[in-house]
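Enquirer: just the structure for this:
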Amino acid sequence: MISTSLHELLDAQLGDLYIQGTRVETLEKKDDVQMTSVVTDSRQAQAGSIFVAIAGERVDGHDFVTGLSEDVALAVVDHLIDGAAVPQLLVENTVRALGDIARLNIQKRRAFAARGMNEFTIIGITGSVGKTTTKDMLHAVLSRLAPTVAPQGSFNNDIGLPLTALQVDEKTRFFVAEMGASAKGEIAYLTTIARPDISIVLKVGVAHLGGFGSVEGIRDAKSEIVRALTSSGVAILNADDSYVRTMAEMTKASSIIWFSRQSAEDQPKPKVSGMVSSVIVRGTDTHVDEDNRAKFSVQLPDGTSFDLRLGIRGEHNVFNALAVLSVVYSLDIPEHIAASVLSQMSTISAHRMHVAEVTRGEASFTVIDDSFNANPDSMRAGLNALASYKKADEGLLRVAVLGAMLELGSGEEDAHRRIGLYAAEHADAVIAVGSSEDENLTRLAACLADGAGQKAQLVANTHEANALVEKLAQQHRAVVLLKGSHASGLSALASEWIH
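Expert: You can find the predicted model right below:
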């Protein structure tokens, strides 16, 4: 965070300031302080911190205001807390206030750049799948060159993005902003905090379909990230996605970089209006090795071509790599730097295509932990990875341990049956995991099992799934895919197995 005074917050009219319970309209010099960090966890608050009290599902940050030490600079609250030792900024909505403070921080960084004090570029990423992995890959490349800020894990909502934006300081050259949405208008709001200079749209799928009503609704929501671009911006779009292709007509950006896994014959460069610069980055001739790592041929718009073997697993990551290479091309970064980083990169955010060897008593097996979250597109990608892993080893039992997918709308049961069928086509055994506490999760898991037919077994919870995997692994050499929504509990099972 760029150091900010209490006086600056008052000038920005973010709320009403109270010191020792009394409203202060004119701040005396002795009461002004410099603030150098923003936290939402009171345990992280220290001298110079702003503590933003947010009421969550289980914990209300307001309950911890009286426990803050006197050297904490400020507490942001939506109601005054009696007995607080620190000044309080009273606002209507503390989550929105967090966004306001983050916006101020980005504005200050933009002002430094405008005065010639270090360039600053914001790259926004959205899509139904691949956001976090693309963010990880891009962060790895850009941080090799200059100070780069990117979110931890999937900090991509109205709390996570502002907290990440508040990590930006005077020296930050690149800010990689992951932007997610479960309803229309959410990405548009995030872009008011950190308007991208470069916007990436990876894919329009059916994740969160229940919140949007239709795939067209998802497309419109994702398009908010390119609608936010100015005429000097760059839109990086997936040419292989028919919904993403329509976004070329929705942006003011004067430059579009397409990326595609197809040849020019199979996927010509999409046409755009005459005033827009349009080029395409291609990745073709993909081959996946025994460790499920993809090698492909890259063709850049300037005629440069080279082969690239990704360090991270999963053929689906070719799309993510092409998006990263498109950013690299737009920034005039030498492609060999990006290629070197992407080929050596072996770890990304937790529970994403992480392969590990597991021993549980007398059972030993390989786990492909892709349990962070799930939607139909990412489910298919995970199952493809399971089928490709050591493909030539015919004696390897391939087990898909699958949990429910959420927010798919009225067609959710059919969607689960289709994924169950897909799983049966790519795995030797399918374990559909329900929940002892949530009937909805069990209902959807039953649909997975129904789709998978005779290869499937429905279990009530992760404990039963663990027992069944151990039994199978005692009888066979096995590789096990873990894939499901957060609520399915498979991430916790993965952590138990691996750690």
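Enquirer: use CA for all of it now, contacts and neighbours both
Expert: Noted.
Enquirer: mind telling me what element the most centrally placed residue in the chain is part of?
Expert: Nearest residue to the geometric centre of the chain (CA atoms, centre = their mean): residue 132, 3.3 Å. In this assignment (DSSP states H and E), residue 132 forms part of helix 131-142.
Enquirer: then residue 280?
Expert: Going by DSSP H and E, residue 280 is in strand 277-288.
Enquirer: now do the buried residues in that strand.
Expert: 278, 279, 280, 281, 282, 283, 284, 286, 288 (16 or more other CA atoms under 10 Å).
Enquirer: which one of these sits closest to residue 258?
Expert: Distances from residue 258 to the buried residues of strand 277-288, taken as CA to CA, are shortest for residue 280 (4.4 Å).
Enquirer: what sits up against stretch 202-218?
Expert: Residues from elsewhere that reach stretch 202-218 (CA atoms under 8 Å, 6 or more residues apart in numbering): 125-131, 182-184, 219, 222, 237-238, 241, 243-244, 319-320, 323, 375-377, 406-410.
Enquirer: I have a second one here; can you model it like the first so I can compare?
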Amino acid sequence: MINVLLTELAKVTQGEIFGEDVVVNQICTDSRSITANCAYLALVGDKFDGHTFCQQVVEKGVKILIVNQPQTNLAEHVSQLVVKDTLIALGQIAALNKQKANVKTVAITGSCGKTTVKEMLAAICRTAGKTLATKGNFNNHIGVPLTLLNLEESDEFAIIEMGASQAGDIAYTVNLATPDVAMVNNVAAAHLEGFGSLMGVALAKGEIYQGLSSSGIAVVNMDCDYVETWQQDLDNLKQIGFSSEPFADLYYSDLVLNQNLCPEFKWHYRGQSYSVTLNIAGEHNAQNALAAIACAIALGISAENINLGLSQAETAAGRVSIKKPNANLTVIDDSYNANLSSMKSAIELVSKAEGTRIFVMGDIGELGQESQAIHSEIGEFVAQNKIDKFYTKGQMSRFAQAKAENHFASFDALIEQILIDINTAVEADQNAKLTVLVKGSRSQKMENVVNALVQSNEEKV
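Expert: Here you go, the predicted structure:
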């Protein structure tokens, strides 16, 4: 965070100061990880009130509080900024810090792949300058402000991921970030409970383009079915379109997967062509890479830096992460989250693996009335691809499962069956190759399956 006086924060939040005017250089909202140098901002949620920890953080050395009402019985040296709503104040202070930072900013959203695109773009930007990128899943109305508060004067690029569970979420966060470049990676059947329909998802994601100024650049996935939905916002903006087909400003060709299931392809922009090999598995990640390339071009980054960054980019945990606990077994850990589109991409990926292909599926959450139909569609898609064994766990995933004996109520029984499959195959052939794809929504905690498979098989190395 860039140093700022408490009086300046009082001005942007329309708050009142009790105590001395002091310099603020860090804001924390979690009392468990507080340090003495932080200003503590007390958030209030449905099941918690950060104000109950004010005395505790002061005892840890905190000298600045940002609160909804004055706190009593505190040491005299503690300064308080009293605001109407600390959540709103968090956004206002974050926006101020962003204004003070001289940083080129990209805002990224989408139903699938936005975190992968963020990681790819961050890797590219780091080859050109100091870069701040969203960490983990800090992409909501609290996470985005906290990310913006980490901006420093020395940063040159900021890559901000934005999620949404309802209309208006992105409109709020994009106005805090005031990006130079904005992109919707795609629209798919995710969080339908909050949006009601795919059109609702598209409209909510498109809010990101409304946060661009007249000099901003909109990066547009021309393969998305909902581009026309955003056309009114896009008409007055400079655009860079990308596609898997050659009609767009930016496109790719000659796509193949290498022996590690990682894409190799050529990308083309304005008559120039470049070859690149990704370090992230999955044919669908060529499209994610194209999105990152388009954003990098919008930032003015060279093709050489783009390819260097892409070659160094790594996937985030639980997102098509390849684990090889021994010579026989490959585990594709795609357990972080799931929707219909990403499920199909992952199934297509494992179907290209050598040897025995096993797919372990957990429920996709937040699908509302479409849940049964979407899970059934996944089951049909599995049947159309080269999957040797298909196991499911969860209340809704049973609708994807044609064989009742392959649906499990517990992790223990599921893991035991997969280990039997692995042991049986290796006993029959010491050189047997097995690939296990594990995927489901965050709520399903499918990483438990990944961890058990890796740990059980590492012991045999």
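Enquirer: follow-up on the earlier one: run the chain-centre distance for the helix holding residue 132 of the first structure.
Expert: 10 Å (CA atoms, centre = their mean, to the nearest Å).
Enquirer: what do you get for stretch 361-368 of the second structure?
Expert: How far stretch 361-368 of the second structure lies from its chain's middle: 18 Å, per CA atoms, centre = their mean.
Enquirer: ok, now stretch 491-499 of the first structure?
Expert: With CA atoms, centre = their mean, you get 21 Å for stretch 491-499 of the first structure.
Enquirer: ok, now stretch 321-337 of the first structure?
Expert: 20 Å.
Enquirer: find me the equivalent region of stretch 285-296 of the first structure in the second structure.
Expert: The aligned range for stretch 285-296 of the first structure in the second structure is 254-265, by TM-score structural alignment.
Enquirer: residue 147 of the second structure and residue 173 of the second structure: what is the separation?
Expert: Look at residue 147 of the second structure and residue 173 of the second structure: by CA to CA, to the nearest Å, they are 11 Å apart.
Enquirer: same question but for residue 369 of the second structure, I mixed them up
Expert: 29 Å.
Enquirer: check residue 152 of the second structure too.
Expert: From residue 152 of the second structure to residue 173 of the second structure the distance is 19 Å (CA to CA).
Enquirer: who's more crowded, those two?
Expert: residue 173 (28 against 21; other CA atoms under 10 Å).
Enquirer: so how far is stretch 399-416 of the second structure off the chain centroid?
Expert: On the basis of CA atoms, centre = their mean, stretch 399-416 of the second structure sits 29 Å off its chain's mean C-alpha point.
Enquirer: ah, wrong one, I meant stretch 48-55 of the second structure
Expert: Relative to its parent chain, stretch 48-55 of the second structure has a centroid offset of 29 Å by CA atoms, centre = their mean.
Enquirer: same check on stretch 318-335 of the second structure?
Expert: With CA atoms, centre = their mean, you get 20 Å for stretch 318-335 of the second structure.
Enquirer: what separates the first and last residues of it, distance-wise?
Expert: 5 Å.
Enquirer: may I see the buried residues of it?
Expert: So, applying 16+ other CA under 10 Å, buried residues of stretch 318-335 of the second structure: 318-323, 325, 328-335.
Enquirer: closest to residue 351 of the second structure among the residues you listed?
Expert: Proximity of these to residue 351 of the second structure (CA to CA) peaks at residue 332, which lies at 11.7 Å.
Enquirer: to which residue of the first structure is the closest one aligned?
Expert: Per TM-score structural alignment, residue 332 of the second structure is aligned with residue 368.
Enquirer: what sits against that match?
Expert: Contacts of residue 368 of the first structure (CA under 8 Å, 6+ apart): 353, 354, 355, 356, 386, 479, 480, 481, 482.
Enquirer: is it true that it lies in a strand?
Expert: Yes: when DSSP: H, G, I helix; E, B strand; the rest coil is applied, residue 368 of the first structure is found to be in a strand.
Enquirer: roughly how far does it sit from residue 161 of the first structure?
Expert: 29 Å.
Enquirer: what range does stretch 4-12 of the second structure cover in the first structure?
Expert: Under the criterion TM-score structural alignment, stretch 4-12 of the second structure matches residues 4-12.
Enquirer: what comes up buried for the matching stretch?
Expert: Neighbour counts using 16+ other CA under 10 Å place 4, 5, 6, 7, 9, 10 of stretch 4-12 of the first structure among the buried residues.
Enquirer: give me the distance from the helix ranked longest in the second structure to the chain's centre.
Expert: As assigned by DSSP state H, the longest helix anywhere in the second structure is helix 411-428. Here helix 411-428 of the second structure is found 32 Å from its chain centre; the criterion is CA atoms, centre = their mean.
Enquirer: what helices and strands are in contact with that helix?
Expert: strand 389-393, helix 447-458 (3 or more CA pairs under 8 Å, 6 or more residues apart in numbering; DSSP states H and E).
Enquirer: just put these in TSV and tack on distance to residue 66 of the second structure and mean neighbour count.
Expert: Shown next, in TSV, are those (distance: least, CA to CA, whole Å; neighbours: other CA atoms under 10 Å):
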stretch	distance to residue 66 of the second structure	mean neighbour count
strand 389-393	45	22
helix 447-458	37	16
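Enquirer: can I get these in JSON lines including distance to residue 29 of the second structure?
Expert: As requested, these are exported to JSON lines (distance: least, CA to CA, whole Å):
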{"stretch": "strand 389-393", "distance to residue 29 of the second structure": "36"}
{"stretch": "helix 447-458", "distance to residue 29 of the second structure": "28"}
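Enquirer: can you give me the distance of the corresponding residue of the first structure for residue 56 of the second structure to residue 353 of the first structure?
Expert: Correspondence of residue 56 of the second structure to the first structure, assessed by TM-score structural alignment: residue 67. Separation of residue 67 of the first structure from residue 353 of the first structure (CA to CA): 41 Å.
Enquirer: what do you get for residue 453 of the first structure?
Expert: From residue 453 of the first structure to residue 353 of the first structure the distance is 26 Å (CA to CA).
Enquirer: same check on residue 69 of the first structure?
Expert: Noted for residue 69 of the first structure: a distance of 42 Å to residue 353 of the first structure, by CA to CA.
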